[in-house]
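>>> 3D, please:
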Amino acid sequence: MASDSGDVADTRRTVTDVPTVPSPRQYDDPQRWWILAACCTVAFALQAEPFLWMIGYEIPSSAFGTGWNEYRILASLGVLLFVAFQIIGGVLGDLLGRRKILLIGAVGATLFNLFSLLAPNLLALTLLRAMVGVMGALAFPLTLALIRLTFEGTERTRALVIYTFVTGVGVLASLLGIPFEYWWGWRAALVLPIVVGAVGLYLAWRYVPESRAQGGFGRFEALTAAAWAMVFLAAMFGLVMARLSGTWFNPITVTAGVFSALGLLLLIVWTQFARRQNLFRGAANEVPRHFLSLLLLVSAALSFGLVGYAQMLYGFFFTARQLPGFIAGVALAPVFLGNLFILRWAARFTTSQPAYVSVGGGLAAMGVAMLLTALARPNTPYLFIIPMMMLFGIGFLIASASWAYFFFAALPADLIGLSSGLNRAAGLIGSGLSGVLLATVLALSGTADFKLRMVDLTLTPQQQAVALQAVDTALRQGITADDIAQAPGAIVGLGLMAAYREAFSVGVASALVLAGAVSLAVAAVAWFWLRGVKRAEEAALKT
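Alright, predicted model coming up:
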């Protein structure tokens, strides 16, 4: 990292990327650890943001989560918006300055969080929370990009492992919004991201130097890669939503189609402009679109597994095990806290093993953990579930850290912001798909199992529908399987709430089996693909 000034104490110096011959000072400067602290703090604050349903968006309780359909549509539309701004943030960081865009996004997210405290109604709160997400999407990919830019070699792997762990804990910390809202009101749920965000802002302003792309991959290829990523990710999201809804004219697929069309239009217009202006730098600087698509697919699969596993387990603890919301969140702690004991080993493992072993093996561990967790039932002791959660957490830590290293190495270093934006955007698509797809599987499988249990009780289809309505009523009234004194006689006599708990756990198991199968399939793809890349590199060295 070359500096315009020789003064090391000037923490706001301007730097220039040198992707081929890195300066030793870039990696020996003690300031790099403050840069890591700044990036991790900003990323933690953005990940710790409570979801809208935790702070005012009322979702009626219903059997198998069918009352969440309206919220899922809103959340899916938000995913498409945030994907676009993740990519835009990465591109703007490369072209205009990474420190500048990081600070703009982090300041904006913190300010809109403060404005959210003054929201007079749900509509205003929803719009302000959308702006928090947009500004956070601008900043988030640059937290990862700056770590990639600042560290090299084994230190980079350690830094990525730490970053992965911190952001994972941030996801868990977002669940604090549930008890905070219950005890002190929804505004209290915003205190954590505001305070941590302010600390991250100070660290970023004080220690993060300015940097931007110069030459190398070039501006033409940057916009081309960004446009193709938008086309691919939006199309993938829209196709899955069309399949789930049974129609092409649902609002999510239509919006995804608009985003995909915009990306395709930008790709065509910019390509024609570049040809006229002679902006092409040659095929050696371009990333093949099939290669970029595979990169995005694996990134999406990692987030699909993480978010899906966390959501399904939370639902299992909250509904099937009947734990309070906050306790159900705390019960997920082994997924991340177990990694505290293996951080050093994970860093050594990802450094010493080839990418196909660490990425493919990590994804496989995630898949196996999900399949084993699917065996859990409401009466399964919690201690038996802890090893599965720890296995999943270890697999995710290794696969995610190693994949981030490979992802950045596969794309030109001159566009590290764009690389991070693409990685995070693909992750958003994966998490959005997991929320909708796995919830749909849970509802279909759980409802089918519940009806089978009602058939065993010799109930007619009409009586089964009444029984399901009775469960909806009981859930809205907060009645659990143990609160039989409050329940209507029909629910007591038929044991509907106990049957519902069992059926819900079957739905969770079905969703986890699907998620586990996806992880194992992507693990196989990553293993053979990355092994082929490794062999190609070795063959090139021999020649």
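>>> From now on I want contacts and neighbour counts done on CA atoms only, so please keep to that.
Will do.
>>> The residue nearest to Leu391 when sequence neighbours are not counted: neighbouring residues, count only.
Closest residue to Leu391 apart from its sequence neighbours, by CA to CA, 6 or more residues apart in numbering: Ala369 at 6.0 Å. If you count neighbours by other CA atoms under 10 Å, Ala369 ends up with 23.
>>> Ala369 and Ser76: what is the separation?
27 Å (CA to CA, to the nearest Å).
>>> quick one, what contacts the residue nearest to Leu391?
Ala369 makes contact with Met388, Met389, Leu391, Phe392, Gly516, according to CA atoms under 8 Å, 6 or more residues apart in numbering.
>>> Show me where this structure has its strands.
Taking DSSP state E to define them, one finds strands in the chain at 2-3, 15-16.
>>> The ones you listed into CSV, with extra columns for mean neighbour count and distance to Ile398?
Formatted as CSV, the strands of the chain follow (neighbours: other CA atoms under 10 Å; distance: least, CA to CA, whole Å):
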stretch, mean neighbour count, distance to Ile398
strand 2-3, 18, 31
strand 15-16, 17, 31
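>>> residues touching the closest residue to Ala227 other than its chain neighbours, list them.
Spatial nearest neighbour of Ala227, chain neighbours left out: Gly263 (4.6 Å); criterion: CA to CA, 6+ apart. Shown in contact with Gly263 (CA under 8 Å, 6+ apart): Ala227, Trp228, Met230, Val231.
>>> What of Gly136?
Leu46, Gly105, Ala106, Gly108, Ala109.
>>> which one among these gets closest to Ala521?
Leu46 (30.5 Å; CA to CA).
>>> Surely the closest one is in contact with Phe140?
Yes. Contact criterion CA atoms under 8 Å: Leu46 and Phe140 qualify, at 7.4 Å.
>>> shared neighbours of those two, anything?
Residues touching both Leu46 and Phe140 by CA under 8 Å, 6+ apart: none at all.
>>> From the rest of the structure, what touches stretch 218-225?
So stretch 218-225 is contacted by 91, 95, 267, 270-271, 274, 279-281, 285-287, 414-415, 418 (CA under 8 Å, 6+ apart).
>>> tally of neighbours for the nearest residue to Val441 once chain neighbours are set aside?
Once flanking residues are discounted, Val441 sits nearest to Ala511: 5.6 Å by CA to CA, 6+ apart. Ala511 has 29 neighbouring residues, counting by other CA under 10 Å.
>>> Would you do the same for the sequence below? I want to compare the two.
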Amino acid sequence: MDTLTSETVAPHPRRWWALGALVASMLTLGFDMTILNVALPTMAADLGATTGEQQWMADAYIVVFAALMLPAGLLGDRFGRRRMLVAGLGVFLAGSALGAFAGDVPWVIAARALMGVGGALVTPLALSVLPSLFPPEERTKAVGIVSAGSTLGLPLGPILGGWLLDHFWWGSVFLINVPMAALGIAACVLLLPETRDPSSPRVDTLSTALTAAGLGTLIYAIIEAPARGWSDPLVLALFAASAVLIAALVVRERRVARPMLDMGLLAHRGFLFNTLAATLVMFVLSGLMFVLPPYLQAVLGHDALGTGVRLLPLMAGLIVAARAAQPVVDRFGARAAVSAGLVVMAFAAFLGSRTTVETGYGFTALWLVFVGVGFGFSVVPAMAGALTTLPADRAGSGSGLLMTLRQVGGAIGVALLGSLLAGAFRDRLDVTGLPADAAGTAGDSVVAAHLIAEKAGSAQLAASANGAYVHGMTLVLLVCGAAALVAALLAAAFLPAAQAGRDAESADDDMAAPTADARQ
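Here you go, the predicted structure:
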């Protein structure tokens, strides 16, 4: 078997078949993210999961993914990208099988964390092999096809997940990954040539450990704070520990000769503020995708399939933006596109905050379209702008830092906004007349409150749960709107008016990895 270096650009005879293997890999990951959002209310009912436990089901994947993505990419560069891709899909398959047959919440969280390990291996490597397979004139097309594979999972995930939940048990949303990952493994083994870059930096075990420990401690503190109180000694200790760990990471990365996370990139104004904009966009979007499915299922009363279908207006808005964003960037510049997209997201969130228990789905569909439009106009130009401000020899490290910070934004969005929702729901819920145990269970989540209301035959409790959840969702949307508006003002004030950098073809190559990541 011939081993190609990362500099090889001659056309590979099996390159289009190999591209099919990469698409299968990315489609598997694309399904998983949106399937889980639809499944969380059902899992909460069947497993008795609190809102905090649901947050961990979502965040366990993201925290591990963010912590391991950079070292996983380096492992592939040094030891073979196909080998690590196959290993990543195998780990993802094992995590999915564990999740499918998990009997309680801790095992589901463990399965999600294991899937995060696999996802961290697959995501950067699926795109890093493209320069070795395709010459420059074909590379942009190849990047678009792989990115489309991941994108396709977003709208199909909720629908597939909803159908599975309507016909099978909740574990089926994990089990569906098993044959898809197996197909990806077979395709990679049979079709994908081995490539590597032995000159890449070594994996820094200490930096990886500091990243995982710092992020995990921060997320744990945010999730525990509503139940324990923000001034609780344990919560304060966790915040302090996370600050120390992250500070230690920054200090170490600034001192090593070849850092995994090149903090010096943040000295570039264009990179810093574009990255901040993209991170805040993921903060907003991740929080919204966490709070919406319980509203559609528990408050509006739709089944799992109906919930998945009703998330599609978000994708419709994203499709519109995908077509319109580039002409806007060409005409008015990336700063205008990013700022306008963030303003649209802020408008959508503020509009959504007007939701009441009696509003109905039509109003939700309206502001979801605006969310998709705002997301599409802001995130891709922001990522492109971040990378095109950097010298060509730092594009790789810039992509890694950008991808990592975006994942951190998503994890903190789920943790912080989910915690805000949990606290507001618990404070507003009227549990008068319920036994202490039942009252405590009802306060865990809107799904649990409806189950208690059904057992007790209490229409009053069900109505109170709906009102309390909508109140919490309103607060979340107001915070999302404020965050998007602040990001828009920062973008308008500090982003460079014109992006200086490499030619369009080179920029397209550098956008490969973060573009696919944006669609997960």
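>>> Just give the TM-score of the two.
Comparing the chains after superposition, counting by TM-score structural alignment, normalised by the length of the second structure, produces a TM-score of 0.73; 491 aligned residues with a CA RMSD of 5.0 Å.
>>> ok, of the contacts of Ala369 of the first structure, which one's closest to Ile479 of the first structure?
Met389 (29.0 Å).
>>> Would you enumerate the residues in contact with the closest one?
Applying CA under 8 Å, 6+ apart, the residues near Met389 of the first structure are Leu332, Pro334, Val335, Ala369, Thr373.
>>> what's the counterpart of it in the second structure?
Residue pairing (TM-score structural alignment): Met389 of the first structure is matched to Leu368 of the second structure.
>>> ok, Tyr500 of the first structure to Ala310 of the first structure distance?
If you measure Tyr500 of the first structure against Ala310 of the first structure using CA to CA, the figure is 21 Å.
>>> ditto for Tyr382 of the first structure
Between Tyr382 of the first structure and Ala310 of the first structure the computed distance is 15 Å (CA to CA).
>>> and these two? which has more neighbours close in?
When Tyr382 of the first structure and Ala310 are compared for neighbours, Ala310 comes out ahead with 17 against 13, by other CA under 10 Å.
>>> Surely the more buried one is in contact with Leu332?
Yes. With contact defined as CA under 8 Å, Ala310 of the first structure counts as touching Leu332 (7.2 Å).
>>> check contacts around the nearest residue in space to Ser419 of the first structure that is not next to it in sequence.
Once flanking residues are discounted, Ser419 of the first structure sits nearest to Phe408: 6.3 Å by CA to CA, 6+ apart. Going by CA under 8 Å, 6+ apart, Phe408 of the first structure touches Arg148, Ile416, Ser419, Ser420.
>>> out of the residues you listed, what pair is the most spread apart?
Spanning the widest gap among these are Arg148 and Ser419, at 10.1 Å by CA to CA.
>>> which residue numbers in the second structure go with stretch 359-368 of the first structure?
So stretch 359-368 of the first structure sits over residues 338-347 in the second structure, by TM-score structural alignment.
>>> After superposing both structures, state the mean offset of the matching stretch relative to the first structure.
Stretch 338-347 of the second structure, aligned to the first structure and superposed, deviates on average by 2.2 Å (mean CA distance after the TM-score superposition for the first structure).
>>> Pull out the buried positions in that stretch.
Going by neighbour count (16 or more other CA atoms under 10 Å), the buried part of stretch 338-347 of the second structure is Val338, Ser339, Ala340, Gly341, Leu342, Val343, Val344, Met345, Ala346, Phe347.
>>> hmm, back to that, most neighbours among the contacts of Met389 of the first structure, which one?
Highest count within the contacts of Met389 of the first structure by other CA under 10 Å belongs to Val335, 26 neighbours.
>>> corresponding residue for it in the second structure?
Under the alignment (TM-score structural alignment), Val335 of the first structure pairs with Leu314 in the second structure.
>>> That match against Gly376, yeah?
No. Leu314 of the second structure lies out of contact with Gly376 (CA under 8 Å); the separation is 10.1 Å.
>>> In the first structure, which helix is the longest?
Using DSSP state H, we find that the single longest helix of the first structure is helix 496-542.
>>> In terms of secondary structure, what does it contact?
Using 3 or more CA pairs under 8 Å, 6 or more residues apart in numbering; DSSP states H and E, the elements in contact with helix 496-542 of the first structure are helix 289-315, helix 355-373, helix 416-456, helix 461-476.
>>> Would you confirm that Ala422 of the second structure contacts Gln55?
No. In this structure, Ala422 of the second structure is not within contact of Gln55 by CA under 8 Å, at 10.1 Å.
>>> shared neighbours, those two?
Counting by CA under 8 Å, 6+ apart, nothing touches both Ala422 of the second structure and Gln55.
>>> His302 of the second structure and Leu296 touch, don't they?
Yes. If you go by CA under 8 Å, His302 of the second structure and Leu296 touch, sitting 6.1 Å apart.
>>> More neighbours: which of the two?
Leu296 (23 against 16).
>>> In the first structure, what sits opposite that one in the alignment?
So, by TM-score structural alignment, Leu296 of the second structure is matched to Phe317.
>>> what's near enough to touch the closest residue to that match other than its chain neighbours?
Among residues not flanking Phe317 of the first structure along the chain, Ala328 sits closest, at 5.3 Å (CA to CA, 6+ apart). Going by CA under 8 Å, 6+ apart, Ala328 of the first structure touches Tyr314, Phe317, Phe318.
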